[in-house]
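S.K.: take this sequence and fold it.
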Amino acid sequence: MEAVIERLKEHLNHSIVGQGALIDDLLVALIAKGHVLLEGPPGIAKTTAAKALANAIQASFQRIQFTPDLLPGDVTGSDIYQQHSGQFQFTAGPIMHDIVLADEINRAPAKVQSALLEAMGERQITVGSATYPLSELFFVIATQNPIEQEGTYPLPEAQLDRFLMKIQVDYPDLETELQVLHLIREQDKHGGGATTAPVVTLDDIAALQKTALNIYMADAVEQYIVHLVMATRHPDKYFEDEGKMAAMIEYGVSPRATLALDRCARAHAVIAGRDYVTPDDVRAVVHNVFRHRIVPSFQAIAQNLSNDQLINMLLAKVPVL
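M.R.: Alright, predicted model coming up:
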């Protein structure tokens, strides 16, 4: 398994310069069998990262550019009337692939976003009266730009909760920016980036996912996960100043977050090359798992407290048993 992870990392690091944390987070989501939302300003390799991951795996890939005029059938597919037979026949949409890039997902209206709910939650789609199963790998990588809000439709809480992780992608530092400049310049000299063959198969990914499910997790780590979840719902039980923290969180995370934190911690341990999960694995992924699920109160927003800061406060108070 270590060899598979190293091949994936080497391939992705060659395509995405200076985004080591993003690469690790994408691999965690892939191994944990969840979907991921990438949020960051334009031009920082969100789409490139999704394409590079798809190219590394021997899997089918499809990009959907979300726009305000998109219809649900444009995503899921629809029943098309066949004149020669006089019957309707299902024509598969772009979602019927292994890896789907939902580019600028918040540019599509709620009706289209809702078309993804069943697919992301149950790995199937329903068109008319028929239900069609999706790929066993089925992995959605969605992107959104938090800067420009004109003409966008914020994702509803039910949609956000179906994303295993929300990853914040920021601008690179000075040295990384120079590496990107040199890499793109070299690619331009040689007629664009070189296309490489996939480095892992679907069976390799399935084996990694199975390994993560079977990895050892002690009772103390399980309890730590549950206590972190409970601290978002009942912060008064974990903070001495009972009223202050309780007033900062309007709604805590869902039970789906408990499962997500468990799966992501296991996947993180696999990537680290261990056969057991530690509290550090939990802390390494908790921000990406909780970030989009905590609903801050008006008081927290007024004090400019981000969800990441609220999570840091929780981590400081919830002990490892």
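
S.K.: C-alpha only now, for contacts and for neighbours.
M.R.: Will do.

S.K.: for the stretch 51-200 of the chain, which segments count as helices?
M.R.: 72-76, 110-122, 157-161, 174-189 (DSSP state H, counting those that start in this stretch).

S.K.: of these, which is nearest His268?
M.R.: Nearest to His268, of all the helices of the stretch 51-200 of the chain, is helix 157-161, at 20.3 Å by C-alpha to C-alpha.

S.K.: please identify the buried residues of that closest one?
M.R.: 159-161 (16 or more other C-alpha atoms under 10 Å).

S.K.: so for Leu261, which of the helices of the stretch 51-200 of the chain sits nearest?
M.R.: Of the helices of the stretch 51-200 of the chain, nearest to Leu261 by C-alpha to C-alpha is helix 157-161, at 12.5 Å.

S.K.: now Gln82: how far from Thr76?
M.R.: Here the criterion is C-alpha to C-alpha, to the nearest Å. By it, Gln82 lies 19 Å from Thr76.

S.K.: the more surrounded of the two?
M.R.: Thr76 (22 against 11; other C-alpha atoms under 10 Å).

S.K.: am I right that the more buried one is in contact with Ala115?
M.R.: Yes. Taking contacts as C-alpha atoms under 8 Å, Thr76 lies within contact range of Ala115: 7.1 Å.

S.K.: where exactly do the strands run in the stretch 151-300 of the chain?
M.R.: Here the stretch 151-300 of the chain has its strands, by DSSP state E, counting those that start in this stretch, at 165-168, 216-217, 249-251, 276-277, 295-296.

S.K.: next, format those as TSV and append mean neighbour count.
M.R.: TSV is the format used below for the strands of the stretch 151-300 of the chain (neighbours: other C-alpha atoms under 10 Å):
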stretch	mean neighbour count
strand 165-168	23
strand 216-217	16
strand 249-251	18
strand 276-277	20
strand 295-296	18
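
S.K.: following up with a second sequence; could you model it the same way so I can compare the two?
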Amino acid sequence: MNVQLKVNQSTKSLITEVDKRINISRAELIKEYIEPAIPVVLTNATKDWKARNKFNPQFFKDNYGHITKEIKGKTYTLPEYIDLMLQSTPEKPAPYPFNFNIEQRAPELLDDLKPEIIYAKSDRIKNPLLPKFMLRGTEVYELFFGGNGGHFPFLHVDALFLHTQITQLHGSKEFILFPPEQTAFMYPREDNPKISQVNVFNPDHDKFPLFRQAKPIRVTVEEGETILFPTKWWHTTQIHEPCISLGRVHLNASNWNDFANDNYQSLKTYRPGMAVPALVYTKVLGQLINLQEKISV
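M.R.: Got it, this is the predicted structure:
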């Protein structure tokens, strides 16, 4: 694969660790992390969530036995998977991930995930003028279950260039991040440039020599903590104990055009007649929201 090496030096490329912040104001969050596109861990942003004391393995075993997930060709009920998750070891890890869309499979749980973390001046992903079909390929709210020794199957950038929020509701999870400037070292797949060809846990440096230059940033997000990181940051996760995580995507001014253009490319494939109208509509909507946010400040 012909990789063009264009690594721009910026604030992001100089970061060596992810800050952990407590009691940060929304204005500080926007100025210090969201606008410069820097990851951060918020240690108590979800302190008032009912989910904090509720979402544990026994709760899901008792109440959500009807939810199933196929992983590597085998279907598991959630209680079956939780037993595997609790017994998981690095030598014999539970398959990962067991995940599901909360809005579709357990919408009654959404009230336990409030107050929302707003990753910008407004929560654009919830804007009533944003058509739901434009979120095809992602989940706004998603629960992940995993056990000791599990890891996400590939290094990637999230779908539709959406920003990411992960809250640890039970147990901890280690995140491995690479800033956008290191994309040339990630060997993006030709058929899906948001997924790396490199196995970050056992890299083949003969096949992917530029990955030697990649400099990961590792941070463990503890139970009750939330990591926020911007789109285009390459990431994967590794698990060292039973854990339950809440994933939430975000959309704001900084990723709006990437989101619109990615939707356009996707629509050209599965709904070609909608591609151009959707692109025009999204661009205009973005300008309207920009004006609304400016006026409301």
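
S.K.: where does the TM-score land?
M.R.: The TM-score (TM-score structural alignment, normalised by the length of the second structure) is 0.24; 134 aligned residues with a C-alpha RMSD of 6.9 Å.

S.K.: of all the strands of the stretch 151-300 of the first structure, which lies closest to Val289 of the first structure?
M.R.: When the strands of the stretch 151-300 of the first structure are compared by C-alpha to C-alpha, strand 165-168 sits nearest Val289 of the first structure, at 4.8 Å.

S.K.: helices or strands up against the closest one?
M.R.: The contact analysis (3 or more C-alpha pairs under 8 Å, 6 or more residues apart in numbering; DSSP states H and E) places strand 165-168 of the first structure against helix 20-31, strand 36-39, helix 279-290.

S.K.: deepest-packed of the ones you listed, please.
M.R.: strand 36-39 (a mean of 23; mean count of other C-alpha atoms under 10 Å).

S.K.: quick one on the thing from earlier: quick one: which of the helices of the stretch 51-200 of the first structure is nearest Ile141 of the first structure?
M.R.: Nearest to Ile141 of the first structure among those is helix 110-122; the distance by C-alpha to C-alpha comes to 10.8 Å.

S.K.: ok, back up a step: now the helices and strands packed on strand 165-168 of the first structure in CSV, with distance to Gln223 of the first structure?
M.R.: Formatted as CSV, those follow (distance: least, C-alpha to C-alpha, whole Å):
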stretch, distance to Gln223 of the first structure
helix 20-31, 21
strand 36-39, 25
helix 279-290, 10
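
S.K.: out of the ones you listed, which is closest to Ala206 of the first structure?
M.R.: When these are compared by C-alpha to C-alpha, helix 20-31 sits nearest Ala206 of the first structure, at 8.1 Å.

S.K.: need the helices of the stretch 51-200 of the first structure in CSV with distance to Lys46 of the first structure, can you?
M.R.: CSV is the format used below for those (distance: least, C-alpha to C-alpha, whole Å):
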stretch, distance to Lys46 of the first structure
helix 72-76, 21
helix 110-122, 19
helix 157-161, 18
helix 174-189, 14
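
S.K.: out of the ones you listed, which is closest to Leu213 of the first structure?
M.R.: helix 110-122 (18.6 Å).

S.K.: got the contact list for Phe90 of the first structure?
M.R.: With contact taken as C-alpha atoms under 8 Å, 6 or more residues apart in numbering, Phe90 of the first structure is in contact with 77-80.

S.K.: try 6 Å this time
M.R.: 78-79 (C-alpha atoms under 6 Å, 6 or more residues apart in numbering).

S.K.: from Ala130 of the first structure, how far off is it?
M.R.: In terms of C-alpha to C-alpha, Phe90 of the first structure sits 9 Å off from Ala130 of the first structure.

S.K.: can you tell me the SS state at Gln165 of the second structure?
M.R.: Using DSSP: H, G, I helix; E, B strand; the rest coil, the structure places Gln165 of the second structure in strand.

S.K.: what about the closest residue to it other than its chain neighbours, neighbour count?
M.R.: Leaving out its chain neighbours, the residue that sits closest to Gln165 of the second structure by C-alpha to C-alpha, 6 or more residues apart in numbering is Leu228, at 4.6 Å. Neighbour count for Leu228 of the second structure, taken as other C-alpha under 10 Å: 23.

S.K.: Leu228 of the second structure is in contact with Arg21, isn't it?
M.R.: No. Applying C-alpha atoms under 6 Å, one finds Leu228 of the second structure not in contact with Arg21, separated by 11.3 Å.

S.K.: you'd agree Thr68 of the second structure is up against Pro79?
M.R.: No. The pair Thr68 of the second structure / Pro79 is not scored as a contact, 9.0 Å apart, by C-alpha under 6 Å.

S.K.: so the two - more neighbours on which side?
M.R.: Applying other C-alpha under 10 Å to Thr68 of the second structure and Pro79 shows that Pro79 carries more neighbours, namely 21 against 17.

S.K.: and the gap between the more buried one and Phe145 of the second structure?
M.R.: To Phe145 of the second structure, Pro79 of the second structure is 11 Å away according to C-alpha to C-alpha.

S.K.: longest helix of the second structure?
M.R.: Counting residues, the longest helix in the second structure under DSSP state H turns out to be helix 272-296.

S.K.: give me the residues contacting that one.
M.R.: Taking C-alpha under 6 Å, 6+ apart as the rule, helix 272-296 of the second structure contacts 260, 264, 267-268.

S.K.: among those residues, which are in helices?
M.R.: Secondary structure from DSSP H places 260, 264, 267-268 of those in helices.

S.K.: ok, those residues vs Arg248 of the second structure, which is closest?
M.R.: Within those, the smallest distance to Arg248 of the second structure is 18.8 Å, found for Ala260 (C-alpha to C-alpha).

S.K.: dump the residue contacts of the closest one.
M.R.: Contacts of Ala260 of the second structure by C-alpha under 6 Å, 6+ apart are Leu279.
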